[in-house]
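In: Whatever this is, show me its structure:
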Amino acid sequence: MGPSPDRDATLSAPRFVGRDGALAALRDALARPAALVDVAGETGIGKTRLVDEWLLAEPGRPRRVLVAACLPFREPYTLGPLVDAVRQGTVGVGGLVLTELAGALRPLFPEWTGDLPPAPEAVPDATAARHRMFRALLELVGALHVDTLIVEDVHWADDATLEFLLFLTSRAVRNPPGVVLTYRPEDVPAGSLLPRLLTSRSTAGPRLRLELSPLDVDDTAALVSSMFGDESVSEAFARFLHRHTEGVPLALEESVRLLRDRGDVIRDEGEWSRRSVEELRVPPMIRDAVLERVDRVGGPARLVLEAAAVLGEPAGDELLAEVSGVDDPAAVTEVIDTGLLAERERNRLGYRHMLASRAVYDAIPVTRRRQLHARAGDALRTGDPPPLTRLTRHFREAGAVAEWARYTGLAAERAVGSNDHTAAVTLLLDLVAAPALDPVARAGFAARLAVLAVWRTEAVDDLHRAVVAVLREVVAGEGADRRQRAEIHYGLGRLLVQQHDYEAGSAELERAAHGLAHDPATAVSVMTYLAWPLTTPWPAARHRYWLRRAVATLPRARAATGEDLELLALQASAWLFLGDERGWDIVARFPTTAPTLWTRQKVSRGWSNFGGAAIVWGRYGDAKAWLGLARRAAEAEYGRLLDTITGNAVELRWLTGEWDGLLAEVTALVASVDEENPVRWSALLVQGALLAVRGEPDRAAEHLARELDRALSGGQFVVAVQVSAALARVLAARDDHAGVLAVTDRPMRWFEAKGVWIWGADIVPVRVAALCGAGDVEGAAALSAAFAAGLGSLRAPAPRAAALTCRAMVVAARGDHARAAAEFGRAADAWDRLPRPYEAWLARQRRGSCVLAAGDRERGLALLSEAYQGLAAMGARADADRIALLLRGSGVDVPRPWRGGRRGYGDQLSPRELEVVRLVAAGHTNRQVADALSRSPRTVATQLNSAMRKLGVSSRTALAVAVARHEVRLPEPD
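Out: This is a model prediction of the structure:
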């Protein structure tokens, strides 16, 4: 008799096979402090099994491990995986030593409010609140003495969880736990923060990436053998399974169980095989194997499996019974016997694999599925507190629109209370986009959605674009009253501006401003934004109209809110960017101290704006002071504002001639920030300008041209004007007058139409020079005269010095060299007073050329030699070389400059590097050094790295030793 099928063959859980190397690497990495390990692989490849094996290894070693599991909710709740992990890791926090900071955790752990400190003062800024919550959660993890945090299926993690992991693994955190992440690369959504976490260079400890591959045929045979008590498996059987499962362990296990259940597994002459190679086609998808097993259980057990799939997460017996309608222990036992469900946590049953859960869920008939979701919602709504996010899902899928809407509103507000605006927006978007919702109710939810979407801190993503689309649809339809329509226009306008669609966004904000009488503070904010001339090519009159409206509305806004600092700052900035000195009158009355967090919230952005405006006006001392105030306030709480301040700061250093280390810093900034970061275009401007003056224009021209195209297509007035001026300087270094005129043409037309001449300090002189160089002297004269007339009596040092330069260039182009020399002298003095040394030396160079052309050879060559020395000392190589060529042609002996770097330093420390070294050697952190020297932390890091490279040391300790041994001569402190 031949072999027969054996349906009663006992199957064991498969042994851990084919991963010894990965396990050893994981063990070695986690033996070191603060390790970050990511385990990547497809569904069923064995990521969780690898981590479980590590947990089981060395049982005598004391460990404190938290395991967080990310679930594929459509609306993940704030820090949900981490919150659940902490709940599983401790029964309470009553015995823990926690500071007042832990009070921020009350929204996450409402059941522990009796043991947590009081909630701290509310923080208006979402970014600051989230950062505080992260610090509080980190303190709790430390109090629990966690040495390893495991986060499974992190591709499903919400943004807040990923941001916390970025924070936890950064060098800023002292003594962090080791972190293990498991994820499926193919399921990482677009725009996720996970790639940034996986590639971050700022992690505190060692990094390890394990990418698990499918098993080969030999390992396949070993795995299957382990399921049959280590008995032999035929080579044909192993190859068959490997071919149809591609060696994925979960698919192998499920397929073997299906074959056994069907009786297709046979034992012949001591080894296991299949009954026939041709009779059974094992499906490639695990789903089919799962459904085969579901079909073999009885009716009540199947109902329990369906209920568990609908619930989507581990549930207790009572909940399963209520949802399934089956209160039969035998049915639960039968379900467990299938191997599909297992005890996941504290007497709760859940699917062993999410894929199996999804397979069962998809197979449930639609009407039955709706009924189960309705039961789940009814069962869960009695919870204390009720699981709002889960309730929205269940009532949505049940088609119970009224209940869905109710719990969506509650869940969204709870998310807002936790500063998780992304979760709130996702919930509301799903509801507002539903065609079944009543138009009036839809309009109300859309108005709330519009406001909350503006509060998100994430960059423009698919969610952002989806909100814009649905808001446009709602506002074009019926159901919204005047107030709701205004709020929708407001949110839509702000979102479009964030997408850099400034024209469309400003148009929506104009519509909003007319309907915001009920909210005068927001109305003033909107009107003031519309008054800003930075982002659209609107004429100045249109901006001033809205600024006058804002001023008229301000008293009502003050009466409604009891505050005016933020609104005053906005208005002062608008006046200044419009070139109106009334702004400085407001600035003079503005506070320069912020003793409380609330005050910093109100004034820090104003300080930043005042610094930016002072740069435009040419009040560089004021700019440095305001930016210093803003930086000290922003570094603690506001990352995005800090980027704006950094951008202004590097631009100020370029203008004032503080070039030491600046090219390396801005090059690093351009390479390290995304295209939406406000620091990027400032860094590109400075990079292009420095490369041009140092004789390397080609490296900058391509980047600047691309940035100019983006600014022009987005209608960004200021960016277009300033980037075109920077690109024009690069082209001017090649004497490409036609190129300069081409790249400045459209921005210049915007500039002239807008009529805000204070922005002309860079673009007007370079265009006037190109017009003169191209032979259009009258065109240059007309532009120069318009510039001077547009400035009028405005006390703006930089534009006025630029106007003097323009007038001098026109006079020189007309051949009156003696008068032109005097005009260039006045321009040089004006630039010196700012100070703006590079422009001053260029003006002196032109003065020398005019004196030489007027016939005074000796004096002219002396002036040119002086300009040569000044420009060479600054590092303006291209300009110095051009003057040197002229001087040598006139018989003047000019030494060949050293090309190894800025003259006088070379491998020696620069004065700015010496200042940093002195403070670091005294034990100060980079942030403390930055505060002391009024520099950005990025600048300090760049200068410290440069100093360590020059000194041949690789650590701060070695640097301190070198200083102690007097190997470094430090400057005396001021």
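
In: okay, CA-based contacts and neighbour counts for the rest of this
Out: OK.

In: Am I right that Glu343 is in a strand?
Out: Yes - assessed with DSSP: H, G, I helix; E, B strand; the rest coil, Glu343 lies in a strand.

In: What segments of the stretch 251-400 of the chain are helices?
Out: Along the stretch 251-400 of the chain, the segments classed as helices by DSSP state H, counting those that start in this stretch run 286-295, 299-311, 317-324, 329-337, 354-363, 366-380, 388-398.

In: so which of the ones you listed gets nearest Arg196?
Out: Closest approach to Arg196 among the helices of the stretch 251-400 of the chain (Cα to Cα): helix 354-363, 25.8 Å.

In: Okay, buried residues for that closest one please.
Out: Neighbour counts using 16 or more other Cα atoms under 10 Å place 354, 356-361 of helix 354-363 among the buried residues.

In: Please produce TSV containing those residues, extended by distance to Pro697.
Out: What follows is those, written out as TSV (distance: Cα to Cα, whole Å):
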residue	distance to Pro697
Met354	56
Ala356	59
Ser357	60
Arg358	57
Ala359	60
Val360	63
Tyr361	61
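
In: The structure of the following sequence is requested for comparison with the preceding one:
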Amino acid sequence: MLESAAEGIAGVALVGGDAGIGKTRLVTELVDQARERGFNVLVGQCAELGDALPYLPLADALRGAAPAVSAAAATRPLLGQLLPGTESAPAAGLTQQRLFGSLLGLLADVQPVLFVIEDLHWADRSTRDLLVFLSRMVQAEQVCVVGTYRTDDLHRRHPLRSVLAELKRLPTVTSVELGPLKSGDMFDYVATLGEVNAQALGLIVSRADGNPFYAEELFAAMTEGDSMPDGLASLLMTRVEVLSEAGQRVLRAAAVAGRRVEDELLREVSGLPLAEFEQAVREIVSRGLLRVDGYGYAFRHALLQEAVYTDLLPGERTRLHAAFARLLTAPAELAHHHLAGHDLAGALAASAEAGRLAERLGAPAEAHSHYDQALALWDRVEGAAELAGESREELAFRSAVTAADSGDNHRAIVRLRALPPTSEVNERLAYYLYEIDDPAGAIEAAERAVEEAKDQVALSRALATQARTLLWSSRHQEVEALTTRALETARAAGAKDAEVGALLTLAIHVEHQGDVERAHQLVETASAGHTGDLAMDLRARFHHARIHYDQGMMSFAAEVADDGIQLALETGLKWSTYGTDLRFLRFLIHYATGEWDEAEGVAAGFPVRVGTQPEAILSSFALFVEVGRDLPAVESRLSWLAPFWSDALAVYMSRGLAAEHALWHGDPAAALEHVHAAMAPLIEGDSGTLRLAAIGLWALAELGTTEGADELLSRARFAVDSGPLGQRGHLGPEGLAWAARAEAEWHRVHGRLDVELWRNVVAAFDYGFVYEAARARWRLAEALLASGDRVAAQAEWELARKVAGKLRAVPLERALLEFGRRARFGGGSDGAGDRAGDRAGDGGLTAREVEVLGLVAEGMTNREIAQRLFIAQKTVSVHVSNILGKLEVSTRTQAAAAARRLGLLT
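Out: Just a heads-up that it's a prediction; the model follows:
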């Protein structure tokens, strides 16, 4: 609009939004831009004074105008009266028309002009008339008029409403509604305010509801230890205090109910007659304090509800909570109101029931919260077990399991360790300790679970879990016997979950021993049907999908993973261990098969601003595509993941990909640091070593040093030949492909571009890993060119470029284009045009010899020239000998001097 005004097309913009949403910030930026473009700027402010001071924003604008504008206004008597030291402007009638005419003349004389009128919701009638006049009359002038107003202050009968409705129909008027910022933008904005931890940041963003001003106030209050800033509370309450007494009464009752309340429930608690209640609600809704939401009402903003609730007197608050408790039957709401009304016995009973209900409905996080609330009240209530319907130990056990189901294994472990050590408690403790990578603790707890088992069901679960904890330990040879015993016990006791757990552990064990066919059979048996334990069902589906992914059977793996993800979403277990694992496995299937747009779509649901270990692990997988496409989110994601680098999987994924990111951006030293950090927590022989070793060797090749190369290759070979803890097992196609690449990269570090080795890498990844096959073709093309097979090199280069372009793999595309430029690809596919150029020489030198001479003049060694031109070092030596002979010199320095003298260098 500012550009249009500069071109002589006038316009009016009406900018609306809630208080604090950013209207003034937007206008300030506009004013700065206008001044940079040479506009005369007029800014006027309306005030909450009614019609006492007509034309207040116009007078305000003229008084703050530039001297040239003030001088021009002073020559117009009616406008001059608005300047400092004069009397107030005359009122309406013909005088108003003359005043508006004078203003129009002024704007024409001092154009281009930006005229800003702020806070139109407080505008007097004369100012509203002025806005209508300008909107209709400015047409071909270099004039831009901008008005701002608060949408949350426009109640149903507000006089500005009709004016806005009329103006928005005009072709010269543009309406701009500023809504709340999205959560991602809010996170970024709050992060600019200062240092704040992840938990506090999340709390500010959730409470601010997309309002930047509210976020600023909350941030300032949080740094001072306050919950609700006084200034913000006062601002919010000024809108409440204009309500009638009945309106305030209804709003106070609504605040006690929470963010949302049913119409009938609110009417009952308010205690007003129906007609008076409906009139009060209409008033509240018209002022934008509540909005209609289904069969009830919701606060326009969470902080408004909080401010009204905080403003209640203690007795008033207690009585209202008690009133809601009498009318409610839903356990969760009932527990809340009982607690707020100081009815602790009622709160405990309702919390326990709310937890069981949430558990049945597939909401483990909510169930855990309710159980913990009941446990917190336990010692303060007589007859707690009767009220809760179960013992304290049973309730605490439920709390632990639901904590794990919602992704908080650490919380589950803390809760279990506080319980008497029964077989059931130790079995779950072992299971969760294994999940957080504490094998020693898991084995110890599992052994206690087996020893303390009182019945066959408990014994079967304990045996299955014990076998799982020994999978990657020095006692792995015990796994088959333990799983066999667990299966027999589970089948005899009818413990389906223990049976499936034992089958899955046995499948992993035999798979690692190389019996892949038997592993498939075991996993398929485990995945058939349901166990009654949702977490175990997810584990079965994950391994069913994973074993097919590891064998390169991508289509089937995708189908099973989708089924598992759907189950996790439906049952509320998406943040449980296997709910998370299934989602990142599905992402990896998209990534490997070249469905990068789909993978990026899945990754959009992976949080960047992580606060828990499951979130960090899931977030780290998004880096595959973000690094591969060099997306801006990489740096931000890595900074949020850094605090979680104590977790083995999070550090393996995120730092391994951080290494690739550093390599693409020319920092091999940083890449090597990431590789060593990611390898540190891995046990000897872990297959994850293969990928990291290959990346580390890539970094060493870029650094031009062989130091540490043998150690990296040795670790990779140990993973292939010996496996974890000396257990030589089965490697799937991806593992074998990374092993082949590590071998080829090691030779590259030592200056050898081995065609056959890189051909093996391409073939190994060509089972369906699209991107890695293309990256291998890049190196194969380099090796082929160095060997002199230019035609084959260009063919591999073109195949790699086609894939990189399809994937929008920007760093790989850049590398391929640079390689193609230096290799002088781009003529005919057979390279004939380039070879013809080689025969055209200057000073007796061929084109290739001139190119080599230029690099000799730069001081490069033969090895460095070979790497730059992708030819063999021996070939460089032949070129240098030919150059010395043709130029009749004996040293490289003399050759460079002769070349400069002959003008052969550019």
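
In: returning to what we had before: ok, so of the buried residues of helix 354-363 of the first structure, who is nearest Arg605 of the first structure?
Out: Among the buried residues of helix 354-363 of the first structure, Met354 lies closest to Arg605 of the first structure (Cα to Cα), at 46.3 Å.

In: For the stretch 401-550 of the first structure, which segments are assigned as helices?
Out: Using DSSP H, counting those that start in this stretch, the helices of the stretch 401-550 of the first structure run over 401-417, 421-432, 439-455, 462-475, 482-498, 502-513, 520-531, 540-561.

In: Including distance to Pro300 of the first structure and mean neighbour count, could those helices go into a markdown table?
Out: Below are the helices of the stretch 401-550 of the first structure laid out as a markdown table (distance: least, Cα to Cα, whole Å; neighbours: other Cα atoms under 10 Å):
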| stretch | distance to Pro300 of the first structure | mean neighbour count |
| --- | --- | --- |
| helix 401-417 | 29 | 20 |
| helix 421-432 | 34 | 25 |
| helix 439-455 | 40 | 21 |
| helix 462-475 | 41 | 18 |
| helix 482-498 | 50 | 24 |
| helix 502-513 | 57 | 22 |
| helix 520-531 | 58 | 25 |
| helix 540-561 | 61 | 17 |
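
In: Which position in the first structure pairs with Ala659 of the second structure?
Out: With TM-score structural alignment defining the correspondence, Ala659 of the second structure maps onto Ala728 in the first structure.

In: quick one: that match from Ala363 of the first structure, how far?
Out: Distance of Ala728 of the first structure to Ala363 of the first structure, computed by Cα to Cα, to the nearest Å: 64 Å.

In: for Arg800 of the first structure, same thing?
Out: Arg800 of the first structure sits 75 Å away from Ala363 of the first structure, taking Cα to Cα as the criterion.

In: element containing the match of Ala659 of the second structure?
Out: Take DSSP states H and E as the rule and Ala728 of the first structure turns out to sit in helix 717-732.

In: middle-most residue in the second structure, spatially?
Out: Nearest residue to the geometric centre of the second structure (Cα atoms, centre = their mean): Val608, 2.6 Å.

In: Once you drop chain neighbours, what's closest to that one?
Out: Arg637 (5.3 Å; Cα to Cα, 6 or more residues apart in numbering).

In: corresponding residue for the one you found in the first structure?
Out: Match for Arg637 of the second structure (TM-score structural alignment): His703.

In: mind checking which helix or strand its match is in?
Out: Here His703 of the first structure is assigned to helix 697-713, by DSSP H and E.

In: which helices and strands does that helix pack with?
Out: In terms of contacts (3 or more Cα pairs under 8 Å, 6 or more residues apart in numbering; DSSP states H and E), helix 697-713 of the first structure is packed against helix 678-693, helix 717-732.

In: try 10 Å
Out: Judged by 3 or more Cα pairs under 10 Å, 6 or more residues apart in numbering; DSSP states H and E, the packing partners of helix 697-713 of the first structure are helix 678-693, helix 717-732, helix 737-754.
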